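Novice: Give me coordinates for this.
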Amino acid sequence: MEIITFLIPLALLLGAFFVGSFIWMTIKGQYDDLETPGHRMLLDEHNKVSNNMSNNNTHKGEL
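Specialist: Next up is the predicted model:
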């Protein structure tokens, strides 16, 4: 029963740590934009494909 006197404050401190970390990361801007990196990945792949296609067209004319 005396272990509860240790576990309850430990749980409260751990919870306060996670809440404080979340608030700190939110203030620092960690969670500002979640969609752009995914879109950027798709756009980069699209640009690489179009660049490769334009390079292939120039090489065909040179042969």
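
Novice: Going by C-alpha atoms from here, please, whenever you check contacts or count neighbours.
Specialist: Fine.

Novice: Show me where the protein has its strands.
Specialist: Along the chain, counting by DSSP state E, no stretch forms strands.

Novice: any idea how far residue 52 is from residue 62?
Specialist: 16 Å (CA to CA, to the nearest Å).

Novice: again but with residue 40, I slipped
Specialist: 18 Å.

Novice: Give me the most central residue, this protein.
Specialist: residue 34 (6.3 Å; CA atoms, centre = their mean).

Novice: before we go on, could you also do this sequence so I can check it against the first one:
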Amino acid sequence: MESLYLLIPIAIVFVIIAVAVFFWAVRSDQFEDLERQGMNVLLDDDDPKAKHRNKSPTQPTNDDEQSS
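Specialist: The predicted structure follows:
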């Protein structure tokens, strides 16, 4: 029973912190554009850097051919 006198205030402090963090996130527009991050996964193939990363190591690049 005596441990409840310690655990209840600690739980209340955690709830207050969680609510404060949630309201901070809402006020700082963290939840404004939820669709864009999901679409980035689908549209990542249009990135020219992504094409460079997907090349196989055995395939020569233009730089390799010019230096030979």
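
Novice: Kindly provide the TM-score of these chains.
Specialist: For this chain pair, the superposition-based TM-score is 0.63 by TM-score structural alignment, normalised by the length of structure 1; 49 aligned residues with a CA RMSD of 2.0 Å.

Novice: rewinding a little: neighbour count: residue 62 and residue 52 of structure 1, which is higher?
Specialist: residue 52 (11 against 6; other CA atoms under 10 Å).

Novice: roughly how far apart are the more buried one and residue 38 of structure 1?
Specialist: Noted for residue 52 of structure 1: a distance of 22 Å to residue 38 of structure 1, by CA to CA.

Novice: ok, now residue 22 of structure 1?
Specialist: With distances taken as CA to CA, residue 22 of structure 1 is found 23 Å from residue 38 of structure 1.

Novice: Between those two, tell me which one has more neighbours.
Specialist: Of the pair residue 22 of structure 1 and residue 38, residue 22 is the one with more neighbours under other CA under 10 Å, namely 14 against 9.

Novice: So which bits of the helix of greatest length in structure 1 are buried?
Specialist: Longest among the helix segments of structure 1 by residue count, using DSSP state H, is helix 36-62. Under the neighbour-count criterion of 16 or more other CA atoms under 10 Å, helix 36-62 of structure 1 has nothing buried.
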